[in-house]
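Trainee: For reference, the sequence and a predicted model appear below.
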Amino acid sequence: MATALSDEIDVLSKARRVLGGSYVAEPDEPYMCEAQQDYFRRLLMAWKRLILDASAGTLQQLQDGPIREPDLNDRASSETDWGIELRTRDRQRKLIAKIDSALRRIEEGEYGFCEVTGEPIGLGRLEARPIATMTVEAQEAHERREKISRDD
């Protein structure tokens, strides 16, 4: 069974395919130029649309009726599958809020820059995680601090 993270990655990959692939920067292109911002805006909007479409499908299936499996084991399996599906949709609902935040940062000219250091996040990291708000180094430091405070 697929995990929620792999579902998220699959949907992002599908959004990339809708756009025709990953962004390839020109050698002399400035960081977060209009072309890059436009690509990430379209990627984020396609990602969001695919998530909303999948959610609509889940909602339709829920409205079609309850689980009617005659065998108790089959019913338990179906209920477990639905539980996983609903948790995935809840995770994606939270992801939509992050996508909206990234779209807002594009409009405000802050997208692609670390919220902690102000340094460029980098196209590679943004391609892998378009909702990233920190550089890899800042994220690692944040996670170390978080782990230390949890251990106390």
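Mentor: Ah, there it is.

Trainee: okay, CA-based contacts and neighbour counts for the rest of this
Mentor: OK.

Trainee: By residue count, tell me the biggest helix in this protein.
Mentor: For the chain, the helix reaching the highest residue count under DSSP state H is reported as helix 72-108.

Trainee: Show me what that one packs onto, helices and strands only.
Mentor: On a contact count with 3 or more Cα pairs under 8 Å, 6 or more residues apart in numbering; DSSP states H and E, helix 72-108 meets helix 4-19, helix 34-63.

Trainee: try this one next to it:
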Amino acid sequence: MNETATTSELLPTEAEIRKAPLKDYMSAAQQAFFRAKLIHERDELLDSAHRTTLHLQEFESTPDPSDRASLEEDHTLELRVRDRERKLLHKIDEALIRLDNGSYGWCEDTGEPIGIARLLARPTATLSVEAQEIHEARRKMRRG
């Protein structure tokens, strides 16, 4: 590999990750790929939160009560979205910790691989598809 190559050039592509043999599951290259993916997602969320903060600090005075109500509704919706993103930031930080301690990519319940396809779709996943389905079925039974 070229020593002047950037870090992203050294990472495998998503296509390479998808077709890697099972023996390569959570190899150093795959871990680096997911670390970069998680950090990128975290940076985007932080940037979005910063833009929201700036937007909410802009004072928009309007004498019309319906315009004011609409503006307040927009702000409430924006804050709800940011709260979901704050929770996702926490999950990203936890996933980065799992990458550091070697447990990333392994199901918390079964210890089996979560699977590349699932991690690509949801990099913060802690359960395999099967374990997640069981978890959700139990939750439904407790509610119902």
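Mentor: Perfect, I can see it now. Predicted model only: the values in this text are computed from it and were never measured.

Trainee: thinking again about what came up before, reformat the helices and strands packed on helix 72-108 of structure 1 into JSON lines and put mean neighbour count and distance to residue 103 of structure 1 next to each item.
Mentor: Shown next, in JSON lines, are those (neighbours: other Cα atoms under 10 Å; distance: least, Cα to Cα, whole Å):
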{"stretch": "helix 4-19", "mean neighbour count": "16", "distance to residue 103 of structure 1": "15"}
{"stretch": "helix 34-63", "mean neighbour count": "17", "distance to residue 103 of structure 1": "6"}
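
Trainee: so which of these gets nearest residue 143 of structure 1?
Mentor: Closest to residue 143 of structure 1 of these, according to Cα to Cα: helix 4-19, at 18.2 Å.

Trainee: Between helix 34-63 and that closest one, find me the angle.
Mentor: Relative orientation of helix 4-19 of structure 1 and helix 34-63, computed by axes from the mean of the first three to the mean of the last three Cα atoms, to 10 degrees: 120 degrees.

Trainee: counting contacts, what elements does helix 4-19 of structure 1 pack onto?
Mentor: On the basis of 3+ Cα pairs under 8 Å, 6+ apart, helix 4-19 of structure 1 makes packing contacts with helix 34-63, helix 72-108.

Trainee: The same query, at a cut-off of 6 Å, please.
Mentor: helix 34-63 (3 or more Cα pairs under 6 Å, 6 or more residues apart in numbering; DSSP states H and E).

Trainee: okay, the helix it packs on sits on what stretch of structure 2?
Mentor: Mapping helix 34-63 of structure 1 onto structure 2 (TM-score structural alignment) gives residues 28-57.
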